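> Could you work out the structure for the sequence below:
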Amino acid sequence: MFALVLLTMLPFVWFGMIVAISFIETPLKFRAPGMTHALGVGIGRLVFTALNYVEALLAAAIVAAWLFAGELVSAMAGALLILSIAALGLQMLVLRPAMGQRTKALAQTAVTHDGAAPVKAKIGTAMHIAYIASEGLKVLALPIAGILIVLAVAA
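Sure thing, here's the model as predicted:
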């Protein structure tokens, strides 16, 4: 029974966290009065590191529940969950570390800058675009997987 609760709840919790942080908090952060680009990306580095670790815990709980109640996870729901977990793995192992190096360099530039001109950074790097795309993939896959699992429970 507990596995059933986790399987029907966690994909939606994970989805909500991504929407709240990636698509609401992050863009709004840069509109806050006094927020510099360097400060914003420094905060983002911390927030997305924490988010990814929480996502990894959610993914592990989903996989554990799946092992106990596998009959509720159709092939399509399973493929969508695996796709989400793979996107998270790509973010944690490849994209975020590469972006982290760049944001650390930006933060050091801001610290040593003489203040005469604002520090500008290239915003749309390929890594950032790939990260946003992987977030979009999870935002599509997770609720569909969750709905499919809920429908399997209801059947």
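> all contacts plus neighbour counts: C-alpha atoms, from now on.
Noted.
> And the lengthiest helix in the chain, what's buried?
In terms of residue count, the longest helix belonging to the chain (DSSP state H) is helix 37-68. Going by neighbour count (16 or more other Cα atoms under 10 Å), the buried part of helix 37-68 is 37-42, 44-45, 48-49, 51-52, 55-56, 58-59, 61-63, 65-66.
> Would you do the same for the sequence below? I want to compare the two.
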Amino acid sequence: MAVVAAATWVWLGMVLAISFLEAPLKFRAPGITTVLGLGIGRLVFRALNIAELVLLAIVGIGLLVAPGGAGAVWLAAGAAGVLAVQLLAVRPALSRRTAAVLRGEDAPGSRTHLVYVALELLKVGLLVALGVIALS
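Now for the predicted structure:
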């Protein structure tokens, strides 16, 4: 379970650092326009999502090799489910809006970011719980 714990805490750290620190702060940096911030955000979140998939695979393999009980499996499945919703439903909607802004179009406001943040908070809770169980 040490590998599961390590992958979970790394995953949690990446989500916290990027979603709750880098993403909002980049728009406060001097000289960063909305277009530039969105372009950077696309690259950063694409990299984060790839890293999350790799870490999820490590967690999954770790749970197969050294089962941690039903609680760990359910928490990992919950985090996987949240990530799947983000990647398959929310990110495409955000990407369409970002692409429109990057093309110079006047894209209407969207609550999709709030949905993404809510899912990130849920994922953070699941990862904290999984990390604690994996260390037990």
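> With the second structure overlaid, report how far the longest helix of the first structure is off on average.
Mean deviation of helix 37-68 of the first structure relative to the second structure after superposition (mean Cα distance after the TM-score superposition for the first structure): 0.8 Å.
> what's near enough to touch L39 of the first structure?
For L39 of the first structure, the contacting residues are A107, by Cα atoms under 8 Å, 6 or more residues apart in numbering.
> what's the counterpart of it in the second structure?
For L39 of the first structure, the aligned position in the second structure is L36, judged by TM-score structural alignment.
> Where does stretch 77-93 of the second structure end up in the first structure?
Stretch 77-93 of the second structure maps onto residues 82-98 of the first structure, going by TM-score structural alignment.
> sorry, that was for stretch 47-61 of the second structure
Against the first structure, stretch 47-61 of the second structure falls on residues 50-64 (TM-score structural alignment).
> Measure how far that stretch is from the centre of its chain, please.
On the basis of Cα atoms, centre = their mean, to the nearest Å, stretch 50-64 of the first structure is displaced by 10 Å from the centre of the chain it belongs to.
> So what touches it?
Contacts of stretch 50-64 of the first structure (Cα under 8 Å, 6+ apart): A3, L6, L7, L10, P11, W14, M17, I85, L88, Q91, M92.
> Give me the nearest residue to H113 of the second structure, chain neighbours excluded.
Leaving aside its chain neighbours, H113 of the second structure sits nearest to L94 (7.3 Å; criterion: Cα to Cα, 6 or more residues apart in numbering).
> Quick check: the match of L39 of the first structure vs V132 of the second structure, distance?
38 Å (Cα to Cα, to the nearest Å).
> related to what we said a few turns ago, list buried residues within the contacts of stretch 50-64 of the first structure.
Buried subset of these (neighbour count, 16+ other Cα under 10 Å): A3, L6, L7, L10, P11, W14, I85, L88, Q91, M92.
> Just give me the closest of those residues to L142 of the first structure.
The closest of those to L142 of the first structure turns out to be P11 (Cα to Cα; 5.3 Å).
> Pull the contacting residues for the counterpart of that closest one in the second structure.
P11 of the first structure maps onto T8 of the second structure when the alignment is built from TM-score structural alignment. Applying Cα under 8 Å, 6+ apart to T8 of the second structure gives the contacts L55, V59, L127, V128, L130, G131.
> Just give the number of residues close to the third one.
The local packing count at L127 of the second structure equals 26, with neighbours defined by other Cα atoms under 10 Å.
> what about L80 of the first structure, how many residues close to it?
22.
> The host helix or strand of it vs the second structure, mean deviation?
L80 of the first structure belongs to helix 75-90 when elements are defined using DSSP states H and E. Here the mean offset of helix 75-90 of the first structure against the second structure after fitting is 1.3 Å, by mean Cα distance after the TM-score superposition for the first structure.
> got the contact list for the match of stretch 77-93 of the second structure?
Contact with stretch 82-98 of the first structure is made by 49, 52, 55-56, 59, 127-128, 130-131, 134-135, 137-138, 141-142, as judged by Cα under 8 Å, 6+ apart.
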